[in-house]
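**Q** next one to model:
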Amino acid sequence: MTMDLFSSSPRQTKDDDEPDSSEIKIYSVVEITRHIKFLIEESFPSLVVRGEASNLTRHSSGHIYFTLKDELAQIKCVIWRSQAQQMTFSLNEGMKFLVRGKLSLYEKGGYYQITVLDIQPEGIGELQLAFEQLKKKLFAEGLFSEKHKKPIPGFPETVGIISSPTGAAIRDIVSVCRRRMPSVQLILSPVKVQGDGAVEEIVRAIKDFDSYNNVDVLIIGRGGGSIEDLWAFNDEKVARAIYHCSIPTISAVGHEIDFTIADFVADVRAATPSAAAEIAVPDKSEVEQQLANLRYTLIQNIENTIGYYRDRLKHYEERYAFRRPENIVEQYRQQADGLERRMSRQVIHHIRLYGQNLKHFEDQLRTLNPRNTLQRGYTITHQHNKVVQSLRELAEKEPAVIEFYDGKSEVEIKKISR
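**A** Here you go, the predicted model:
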């Protein structure tokens, strides 16, 4: 028997045992969707799924959408804004997570998804991941760079302290400071060091000290605890407040094995609050010992210098010049006389030499003088204001001047014989 689902009367076929079409229930899309939704949500009221995040979308509403996948399948996930605001780390694609939530079906899209109630990075704790992410971010911005570190003053007069007024940290800091240098003034800004409001109080205390501008060094710290207890010192707002503080800062959070973001940003990291006090305040007994050593060294240097110059003076006193100074003066006088005689001889010698050279030059000039040649019977002929050097330069029927050694004569050239 075949059946037309949209017909009210069935058509008989060979098989008479098939059910009547009037017994088949027809569902609307919303009906079957809600039925499936009910089955899914009742069957999986709570579940934990492991997978890798992909297709991450942060909506402007504050909701986070992503896909959780493994090698063979994938499922959509949503974190509502109220839950997303409580996350302490950044959700990035490619990371593997353990997701706790409830399975639901989105009716309009027709697909099922996990409504996330909690999400934990697989293989690393949530707070540890947040710590590593913030550390990487601030390092990239240069907040940990050594070039921004300020030196701790060697002899501070006033030390600022940001810590709990009732914790062991403040007692250790005060005890060490009083033992090492009782004259140092300590100013405590009491704050909460964990729990709600701790971050805001720490940031406010840092800014207050910076505005007060009357402390030489600032200790920020607390005693040991779990990563949750120390988390206020891993907050980005605390890190940036330390970075922008103009006072040299010492971070002293927890025990020696504990590291916080504040340790990396501060100018100096101390393993414990007691160690921070030792870094901030010099030991009075050590300073006194150093001063005593310097005093002894200074006295020794002065005595050695006086002894050295005393020996030199004694040496000079024993020299001949100090015993018979008039003899030294007489020797220098004789040397001066000798120099004077040598200079006189040199001057006379040079004058004679220059005179001989001058006479030699005069003889040469006299030999080259053309008038001396004229005295021997030679003449110089001029025509047209030029010296005639060749017969070819002489013009007939033209006046000329013949120069003798004792005068000139004007003539007329009548004939030229070649």
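
**Q** every contact and neighbour count from this point should use C-alpha atoms.
**A** Will do.

**Q** which parts of the stretch 51-200 of the chain are strands?
**A** Per DSSP state E, counting those that start in this stretch, the stretch 51-200 of the chain carries strands over the ranges 64-69, 74-79, 96-106, 111-121, 158-163, 185-190.

**Q** would you tell me which one of those strands is buried the most?
**A** Of the strands of the stretch 51-200 of the chain, the one with the most neighbours on average (mean count of other Cα atoms under 10 Å) is strand 158-163, at a mean of 23.

**Q** contacts for that one, please.
**A** The set of residues external to strand 158-163 that reach it, using Cα atoms under 8 Å, 6 or more residues apart in numbering, is 169-170, 184-193, 202, 205-206, 209, 214-222, 280.

**Q** now the other sequence, so there's something to compare against:
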Amino acid sequence: MSVPACTVVRVSSPAQSSGGTPPRTTAASVSATASGSAGASSADEPWPVRVVSTKIKQWIDRLGGVWVEGQITQLSRRPGTRTSFLTLRDPSADVSLQVTCSPRLLSESPVELVEGTRVVVWGKPTFYVGRGTFSLQVTEIRPVGIGELLARIERLKALLQAEGLFDPRLKRPLPFLPNRIGLITGRASAAERDVVSVSERRWPEVKFEIRNTAVQGAGAVAQIVEALRELDADPEIDVIIIARGGGSVEDLLPFSDEALCRAIASATTPVVSAIGHEPDSPVCDHVADVRAATPTDAAKRVVPDVVAERQLVRELRDRCVSALRTWVVREERLLEQLRTRPVLATPMVMVDQHREDIALHRERARRELSRALDVAGSEISHVRARLAALGPAATLARGYAVVQEVPADGPARVITSVAQATAGTEVRVRVTDGVFRATSRGSE
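**A** Now for the predicted structure:
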């Protein structure tokens, strides 16, 4: 079947598609758009229901065909009728669309169409005037195969990685002992039992805040995102675990949804992804702060083992005691070595040794001082002898005398010339053994 080319769109809620509340389409605007000739309605001149329905149908008929992707949530095959009814739901939002098609499209599909199948359909929006309902009349249905789903997942990985959502530097560390753990998982699931039982076995006082949501199929993404936002807003929640058991690629598709991945990246609380088993790797594993191989592994990563921690405390305490004892023994040995040294065993030896040195130096100083005194005494004797030989006393002893004039009004003066000793001059004469006075009679 040939169909005209058209843009592929994704069914989404108005808030997600436009970021706000979509503008209302009033009957007057529909009428003006559809016919452009009818006047506006009023309280005095209202439009009948048939007019409003007709104008709405005329406006919708002008929209043309569109490609739509979604997930089949309800499939009604009515034998003997010419129409089958489907409900197409957006996997990432709580938005659905009624679809009608020929039963031949369902029976001749190369892949069996069941509830949960991802499909891309070509259809024309239709408004049924009699019932006042809207639906998408589909003329072609293309199941989305596993290969296409995996290719889309890879494209989403490349997009998120380019935006930096996989950057290890953005990963937040897990708390050592969380006050309360948020758990998002299926109701009465094995993943919930594993996480809770393992956590309680490792730390009996652990506390959980559990949110049970759908973990596959239509509506799973919206419920998980809503639960994640609630737990992230709770200040008592220190870490959030998103857990699910293993499954097929189709079953794990909600955990590779872009909306969920971005919600995990924008959360302020550390998020642990525990989806499937070790081989499973949905996109949310790369965005989450910690990837756990299984739900049991997530419990082990988030909750410390009280037995192991107590054993570690005992080991650390024993190591501290051993290290302290070793240090004390080492210091005792050092003190013993210091005490056994000769200088401390017989401390007077060092004093005696210095006493002997002092006595030796004192004796040497005494000898040096005596020698110096003897030398000085000899020098003094020699100097005295030279002084005695050169002094006036020795000269006087040889018969010489010192004659001084004794004036009446002044000090005595040595007479060195006969001219100074005129007749009648009083003189004083010094000889070896004394002094006597005489009177000069003049020169001869």
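
**Q** quick TM-score on the pair, please.
**A** TM-score for the superposed chains, counting by TM-score structural alignment, normalised by the length of the first structure: 0.52, backed by 253 aligned residues with a Cα RMSD of 4.0 Å.

**Q** can you redo the strands of the stretch 51-200 of the first structure as CSV with distance to residue 243 of the first structure?
**A** Shown next, in CSV, are the strands of the stretch 51-200 of the first structure (distance: least, Cα to Cα, whole Å):
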stretch, distance to residue 243 of the first structure
strand 64-69, 32
strand 74-79, 34
strand 96-106, 33
strand 111-121, 30
strand 158-163, 15
strand 185-190, 19
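
**Q** out of those strands, nearest to residue 134 of the first structure?
**A** Of all these, strand 111-121 sits nearest to residue 134 of the first structure, with 15.5 Å by Cα to Cα.

**Q** pull the residues that contact the closest one.
**A** Under the criterion Cα under 8 Å, 6+ apart, residues 75-80, 83, 95-106, 126, 129 lie in contact with strand 111-121 of the first structure.

**Q** now which residue in the first structure aligns to residue 228 of the second structure?
**A** Mapped onto the first structure by TM-score structural alignment, residue 228 of the second structure lines up with residue 206.

**Q** surely that match meets residue 244?
**A** No - assessed by Cα atoms under 8 Å, residue 206 of the first structure is found out of contact with residue 244, at 9.5 Å.

**Q** spit out the contact partners of residue 80 of the first structure.
**A** 62-64, 115-116.

**Q** ok, the counterpart of it in the second structure to residue 72 of the second structure distance?
**A** Under the alignment defined by TM-score structural alignment, residue 80 of the first structure is paired with residue 65 of the second structure. To residue 72 of the second structure, residue 65 of the second structure is 19 Å away according to Cα to Cα, to the nearest Å.

**Q** same thing with residue 431 of the second structure?
**A** 162 Å.

**Q** do residue 182 of the second structure as well
**A** Using Cα to Cα, residue 182 of the second structure is found at 31 Å from residue 72 of the second structure.

**Q** picking that back up, residue 206 and residue 244 of the first structure - which one has more neighbours?
**A** residue 206 (26 against 14; other Cα atoms under 10 Å).

**Q** for the stretch 301-444 of the second structure, which segments count as strands?
**A** 402-405, 413-414, 426-431, 434-439.

**Q** need the contact partners of the second one.
**A** In this case it means strand 413-414 of the second structure. Strand 413-414 of the second structure has contacts (Cα under 8 Å, 6+ apart) with 402-406.

**Q** got it, and stretch 198-208 of the first structure?
**A** So stretch 198-208 of the first structure is contacted by 162, 189, 191-193, 232-233, 235, 237-238, 241-242, 245 (Cα under 8 Å, 6+ apart).

**Q** buried subset of those residues as a PyMOL selection?
**A** Only the buried entries of those go into this PyMOL selection, using 16 or more other Cα atoms under 10 Å:
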select buried, resi 162+189+191+192+193+232+233+235+238+241+242+245
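
**Q** distance to residue 303 of the first structure added to the contacts of stretch 198-208 of the first structure, as a markdown table?
**A** Converted to a markdown table, these look like this (distance: Cα to Cα, whole Å):
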| residue | distance to residue 303 of the first structure |
| --- | --- |
| 162 | 50 |
| 189 | 51 |
| 191 | 56 |
| 192 | 59 |
| 193 | 57 |
| 232 | 59 |
| 233 | 56 |
| 235 | 60 |
| 237 | 59 |
| 238 | 56 |
| 241 | 54 |
| 242 | 50 |
| 245 | 48 |
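
**Q** which of the contacts of residue 80 of the first structure sits closest to residue 56 of the first structure?
**A** Among those, residue 64 lies closest to residue 56 of the first structure (Cα to Cα), at 7.4 Å.
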